[in-house]
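**Q** curious how this folds, go ahead:
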Amino acid sequence: MRFQVLGPLRGFLDEAELHLGPPKQRTLLALMLVRAGQPVSLPEIVDLIWGEDPPDTVVNVIHRHVAAVRRTLEPGLPARTQSRWVTRVAAGYRLDLPPDTLDLTDFRALVQQTEDAPAPQAARLLVQALSMWHGPVVADLTPEAREHPAFVAVEAEYLAAIRRAADLAQGAGTAVAGDLLPILRQAAARHPLDEAVQARLMLLLGVLGRTAEAMDLFEVLRSRLGTELGLTPGPELRAAQRTLAETMAATGELPVGTPTPTAAPAPDVTTPSVAPPLPSPSAEQPKIQATDGTLAWVRPAQLPADLAWFTGRRHELDAVTSLLSEPDAAAAPRLVVISGMGGVGKTTLAVHWAHQVADYFPDGQLYVNLRGFHPSGAVMGPAETLRSFLDALGVPRERIPAQLEAQAALYRSLMAERRMLILLDNARDSEHVRHLLPGTTGSLVIVTSRNQLIDLVATEGARPVGLDPLPRSDAWRFLETRLGADRTALESAAADEVIELSGRLPLTLALVCAHVAVNPARSLENVAASIREIGGLDSFSDSFSGETAPTDVRSVFSWSYHALSEPAARLFRLFGQHPGPDCSLAAVLSLADRARPEIWPALGELLRASLIYEARPGRFGCHELLRAYAGELAAVPEHQQESADARARLLDHYLHSADAAAATLTPSRDRLALPTPVTGTRPQSFGSTREAAAWLEAERPALVAVIRQDQRYGSARHTWQLAAVIENYLDRAGSWQVQVGLQTLAREAAQRSADLLGTAHASRALGFAQFRLGLDQEATRSLTQALALFDRLEDSGGRAYTRRQLAFQANGRGDHRTALAHYRVAATLYRESGDVSGQGWVHNEVGWTHILLGEYDQALTECLASIDLHRDVGNRNGEAAALDSLGFALHHLDRPDEALDSYYGALGIYRQIADRYLEADTLVHIGDSHLKAGRSAEAVLNWEDALEILQDMGHPDAGAVRDKVSALSVGRSSVRWQY
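**A** Got it, this is the predicted structure:
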């Protein structure tokens, strides 16, 4: 049994949440909890619950409430049996709690530990203690009840801890200060006229380098005090302002000669705020991203590291470098296409040259591997590339358009006056890169491809540079650089033979040099003999995308492979089954069905042999030709079963890991009934929502590649199930364009395999994503198809969910009566199947529809019913959603303080379950209600907290919240930098 009073009143028995009864019973329990171990008198209970107008039978009623509390605390307690927890005492009743039962007790214990702790440790302990608060104490009680001295005293403990934590955090480092900042912001919002708290918030912002924001806060506070109380800022606020102004003057943030203020300016001084213009791009002007959401110059530097051992290619380097000095170079965009067969060194040359000329382009460099010839077909499309470029150029992710043409237009606009270097590596064809070309002069674009991209030469004036295998002199220098001039001279004949057997390709020469480097006792003659022995194999042309490669090139690959130990050779073969750009260590473990201690030696051997590379710590990649070769090895009859088993483990690894991550982020969602993972799969588990979200973000390219690969070659089950599992994550992140692409693939795969359930799920998810993008007709077709399939399958859950999404769509176009009709059908389906949580969702969504209709009293009834149902089944997410809707209805009934009580209840839950998007959504609503109540400063603080979350997520909703902040900030009575 465990209870929480630091925020909404909640109780738990093991993992199940307790229903704490009707309001009066909950109020009594709250009082007994905050006074745990102390007697609570009958007069005190009467005063709290009934005030001055108790019923005649008030004592009997109290006894009944106490009995109900006992049954809640001890469900199996027989009638007329003495309670272990609630004791009758002379003055009334006393609640005695076991250890580790109440969050308030834990909070006090942590605060107590700070008394004898060193200052930095004490600050961290206080941050830990304060993080246990999820709103005002017993936030879901009525405002009148919370005015009881017992609750006011607990709130005073909170404020005392806040003040002490803020004082200690100023000397405990920026990490502690950063952890405390959101907690202190919430305290300041809840206590807007507490000058001690507000002054500490200003000073903490200063510690974090946000002095301008702190000074703006001072002006908000000065205005609020003057408007609401007719007062000027007190000593603590003035002292904080003075400290910050001195800091800004010392660091040059204030104009020279600006006097340090000793008192606040007169309340009637108002001047409109004017933002300074953005600087023009230049080599001397640093580019920084604005903190107010405006687009500002940033300087990306994305080039991969240059190869320390680069040799040769002097003729090609001179040819491309001459572009920069041609007299007509400024008349058209500079564009170079480097083409050649796989393994010939296109990327190495492009990266080396880019580093040499980067100084000509002071606004930075962009780089992308387009994976145009990836064996799995996991090509990186223009839309995905543009999103990454726009993000690198400082565009807030929520401002990036959903449509490809709009993304390209924004990209060209941003590039119009910049001088940048853009490297587009491994393009499939001309259309693959056309949207990525700047529309004006000044930048250099380097494209590498196995194809010649004649279209770009003809239509864009691209300078073509074709790469052949290395000249013999360059190949010789390649060996000298890596093996030493003395050794190559001593074994010159063998070195010549190795060069020719390697086809004079940098990739194959690098494999040979890697082998010799880790086996220094082996002679070059022995190496050449080994390659000759493996010669005569079939052509490896398929791996070169239709090009004819020398048979000896494949011989080098084969020789490197046969030199491996069996565990390393097996792991190399299995690498060919992974479709993503790179592979995490966790995925490798499932792919190989090996534990970490077993896999490290094989991984190390492959790294030393240059057959794979470590893209970044813990993630491993493989050259596309080598990956194709590994796939060819895996396809021979003796390895086919091994490969099929590895592919099944890999698919289940991603499916079950993604399912675990999605369930961690949204535990109340309906989960698919997934089959048990195949033996040897090692799915990941997640201990926190942050860990789950980070995994989904890091693995998104691999997840997309897996879906695409399975859609082409698999059974389709993993395609639609994996797309369904990550649907909610992509929706909350606002990645609706990605969602449409994946769900389209999922539907096609399911249709091809005649999987009706998969087709239904994919059609429903696709329809909802289409609606998000404003594709109303397409959404209607997809959702209608899904509904027909769920009807055919007699899947009541799928039918009800699709009806709800059809209702959501109807509400979106203002057809609220049609929405209610869909909800009536969904409610019937949920009742017939006994799905209580589903019924709770429908009540909430019907309530929201009544809000849209302006029928707020009906909305209250529906939302309250939803809260009760969700609490009955312990659906925290559903309860929070209904509390938020209830607050919205109360807000529109001009009851803002009651609305805030409901909103804070929702906010506490969303923070506990770490649903960041809905936390932000509720913060916006809280700000709206503060504004309606005349508290504009609190409104701005809550909106800014919401905006910070949405910007961090890159969510499209951030723009609307930014507009709210800007609109309200226009009327502020101060100008930034003027005091």
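**Q** only C-alpha atoms from now on, for both contacts and neighbour counts.
**A** Will do.
**Q** in what helix or strand does the residue lying closest to Gly11 once chain neighbours are set aside lie?
**A** Nearest-residue entry for Gly11: Phe3, 4.3 Å, with adjacent residues in sequence omitted and distances by CA to CA, 6 or more residues apart in numbering. If you go by DSSP states H and E, Phe3 is part of strand 2-4.
**Q** same deal with Ser668?
**A** Using DSSP H and E, no helix or strand contains Ser668.
**Q** what about it, how many residues nearby?
**A** Around Ser668 there are 15 other residues, counting by other CA atoms under 10 Å.
**Q** which residues touch it?
**A** Residues counted as contacts of Ser668 (CA atoms under 8 Å, 6 or more residues apart in numbering) are Asn875, Arg876, Asn877, Gly878.
**Q** kindly report the same for Val516.
**A** Counted by CA under 8 Å, 6+ apart, Val516 has contacts Leu483, Arg522, Ser523, Leu524.
**Q** one more, please, to line up against the first structure:
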Amino acid sequence: MSLTELSRKVSYSKGYLSKIENGDKPPTYELARACDAALGTGGQLLGLVPRLQRGLMTFLPSQLPAEGADFVGRDRELRLMESFLADGSTVVVVSGAPGVGKTALALRWAHQVRDRFPDGSLFTNLRGYDPSNEPIEPTEVLDSFLRALNVPLDSIPTTMESRASLFRTILDRKRVLLVLDNAYSVRQVRPLLPSSPNCLVIVTSRRSLPGLVAREGARRVVLEPLPEPEAITLLRRRIGATRADSEPEAVEALAAHCAYLPLALRVASEWVGSRPRRHLTDMAQDLASARTRLDALSVEDDATTAVRSVFSWSYRALPTEAARLFRLLGLHGGAEFSVGAAAALFNSTPREVRRWLDTLSSMHLVSEVAATRFRFHDLLWLYARERAQAEESAESRKAAVGRLVSWYLRSATAANKLLAPAWHPPLVEGPCPETEPEQFTDYREALNWCELECDNLVAASRLAYDHGFAALAWKLPVTNWDYFHLRKRWAAWIDAHEVALLSTQRIGDRRAEAWVRNNLGIAYCDLRKFDQAFSHLRESFIVREQLDDDWGRAWSSYGLATTHQAAGELERATVYYENSLVFFEETDDLLGKGLCLAGLADLHRVRGEVDQALATLRRAVRLFRALEDRHAEGYAATKLGATLREAGRTQEALDYFRQSLAISRQAGDRQGEAFALDNLALVLHESGQREQAQDHWLRALRILDELGDPRVNDIRARLSTTDGVPPVGEQ
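**A** Just a heads-up that it's a prediction; the model follows:
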């Protein structure tokens, strides 16, 4: 292939390529990617770019967690794994029942052999058996691994296949150790396997993962409970040799009742250690009799039954307040929770509940994952739920859920007021727990809280619905709409609002139903599912007409306007914008007025009425500035830039697009950031700066692809039709 032909395919100038060919310029990471795509070399050129030139730092990843100080035995398994490595095996699967010590063994061996892998170590929890989350996707793990390998964020590909290819390229001829913990399936693991025969991958799973054995030649270690002598050794270490040796038969009984499972043994020994004056024989008898209390949890030939017995035993040793907190936490919608949420469930203060959380943590019934956040082990969370069902009355459970959801509602209200101060959601009254809601000092703090709690907020709506709090169930998603809209969390947005819709219909609150349908319509419009969008928005409009809710009708009309505009029905969009604007002007609703003006200006621009579009947009910007709504101002800045571009005022257009880009990034508005990048790329391309344009389009594509935004296809279309730039799928 000639230099001229290569220049056309990769959209780099012939002169630039000639300088690289002659050694006058170093090759860049971006050029290597483009050449790999054009030549079909599958990442080989990328691997040849010097590390520092690719922006990679010189430090190596070292992600292995610390191994447990009380690891016992497993000599046979360790020798077996060592023999696998000596035979040249590159993938070792450790499988077995929950609580059997798979992770502990994997980490033990990983630390023993890590010095043989001088290029670093990687670790991830694949969440294969997490009751509150789906197993983590390989795409997300690859993103984390590539960052750990010092790949710049803007150089990480968007698709799983591309990330896996880059991952394999970087690890080619390297000696890296990987531990993939808690895998759910072969599909989850396979994209994470390097191709280098010098790497070692240790996988743990409750499944045997036969596909890895058959196709990748993985070697398998099936982990059984500890042999009795090793189980007793573990107990002796944790409760003290003197005490254990004084009642050896009781120690044997304790180990047997724990089914020799390391998890059960550790929880049991913690409880024994906290009661130094109790006889071990009595405690062993207590554990033996626990089976009658847990018959409903028992399964024949299921070793986890013993684990539940140990949980029960530790639970019953808790102080009254800590035990009640433990079971109430079982009502929480997610395994991870904050101190504030726990306090709401307990109807107490964060300070008091923190004391009992520390008690639970010290007995390994919950784990502290951050300064104010805790997490259940999956089996313990299930057990706590069962205890709540068994020991709390229906009235008590309902009251606790009401306090929790009300706390989330009030906290979400505080957060969303900072995210969108000009917005006025419906009333948020509900049961008022003693616990104060979260308070936020600034925008970023509020946004971070919403990010952490997003899944819990959706789960809280379901809890409210299930426990008869229909009003809370619809108010929570509607209150959190600003966050959903800002971050484009469409799945959570729709899931929560579907629950909200059922709630409004259950109680016959048509005004609330109209709000929920309005929000659903906007979500579906964003996703370009116009049939669903129009269905919800029209129903919302009809209901509000029937209720003589003029303000609500104006917002439904605005939603219909934006949806008609997105669907290309400009005349209908104009009518709905103008109808909404009349009411917003009468009521002096500045936000509604500004948004309608921005929409109408867009329509003027499309019709070629540039002067009218600019005048209308400047009116909108003045309103947004009066509201101090930077997010809305950034939205208008993008439209101003687009209009100035149409008018041929290139530099002014660039200034507005850059302003919009800065505002969007500051606000955490990733879709707005992508739109600003797209528009910047158009102007740069038209002014002959094609390399920069392509870079901006690729950044926009990555963002929209990660969001799951259907507009990503628009960017792909631009890239595929801009004078020799290859289609995105070929890059």
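**Q** got a TM-score for the pair?
**A** Scored against TM-score structural alignment, normalised by the length of structure 2, the superposed chains reach a TM-score of 0.74; 673 aligned residues with a CA RMSD of 5.3 Å.
**Q** among the contacts of Ser668 of structure 1, which one lies nearest to Leu625 of structure 1?
**A** Proximity of the contacts of Ser668 of structure 1 to Leu625 of structure 1 (CA to CA) peaks at Asn877, which lies at 47.9 Å.
**Q** before we move on, the earlier item: neighbour-wise, which of the contacts of Ser668 of structure 1 leads?
**A** Gly878 (25 neighbours).
**Q** how near is the closest residue in space to it that isn't next to it in sequence to Ala826 of structure 1?
**A** Spatial nearest neighbour of Gly878 of structure 1, excluding adjacent residues (CA to CA, 6+ apart): His870 at 5.8 Å. Separation of His870 of structure 1 from Ala826 of structure 1 (CA to CA, to the nearest Å): 17 Å.
**Q** surely Trp490 of structure 2 meets Ala523?
**A** Yes. If you go by CA atoms under 8 Å, Trp490 of structure 2 and Ala523 touch, sitting 6.5 Å apart.
**Q** the two - which one has more neighbours?
**A** Shown here are Trp490 of structure 2 and Ala523; by other CA under 10 Å, Ala523 has more neighbours (24 against 19).
**Q** quick one, what contacts the most far-flung residue of structure 2 relative to its centre?
**A** Residue farthest from the centre of structure 2, counting by CA atoms, centre = their mean, is Ser246 at 50.7 Å. Residues counted as contacts of Ser246 of structure 2 (CA under 8 Å, 6+ apart): none.
**Q** need the helices for the stretch 51-200 of structure 2, in chain order.
**A** 75-86, 102-113, 138-148, 160-171, 186-189 (DSSP state H, counting those that start in this stretch).
**Q** what's the fourth one packed up against?
**A** Looking back up the chat, that one is helix 160-171 of structure 2. Judged by 3 or more CA pairs under 8 Å, 6 or more residues apart in numbering; DSSP states H and E, helix 160-171 of structure 2 is in contact with helix 44-48, helix 138-148.
**Q** which of the residues in the last one are buried?
**A** So that's helix 138-148 of structure 2. Pro138, Thr139, Val141, Leu142, Asp143, Ser144, Phe145, Leu146, Arg147, Ala148 (16 or more other CA atoms under 10 Å).
**Q** of the contacts of Ser668 of structure 1, which is the nearest to Asn811 of structure 1?
**A** Gly878 (19.6 Å).
**Q** nearest to Gly23 of structure 2, out of the helices and strands packed on helix 160-171 of structure 2?
**A** With CA to CA as the measure, helix 44-48 is the member of these nearest Gly23 of structure 2 (14.5 Å).
**Q** mean shift of that closest one relative to structure 1?
**A** Aligned to structure 1 and superposed, helix 44-48 of structure 2 gives a mean residue distance of 12.3 Å (mean CA distance after the TM-score superposition for structure 1).
**Q** which parts of that helix are buried?
**A** Within helix 44-48 of structure 2, the residues that count as buried by 16+ other CA under 10 Å are Gln44, Leu45, Leu46, Gly47.
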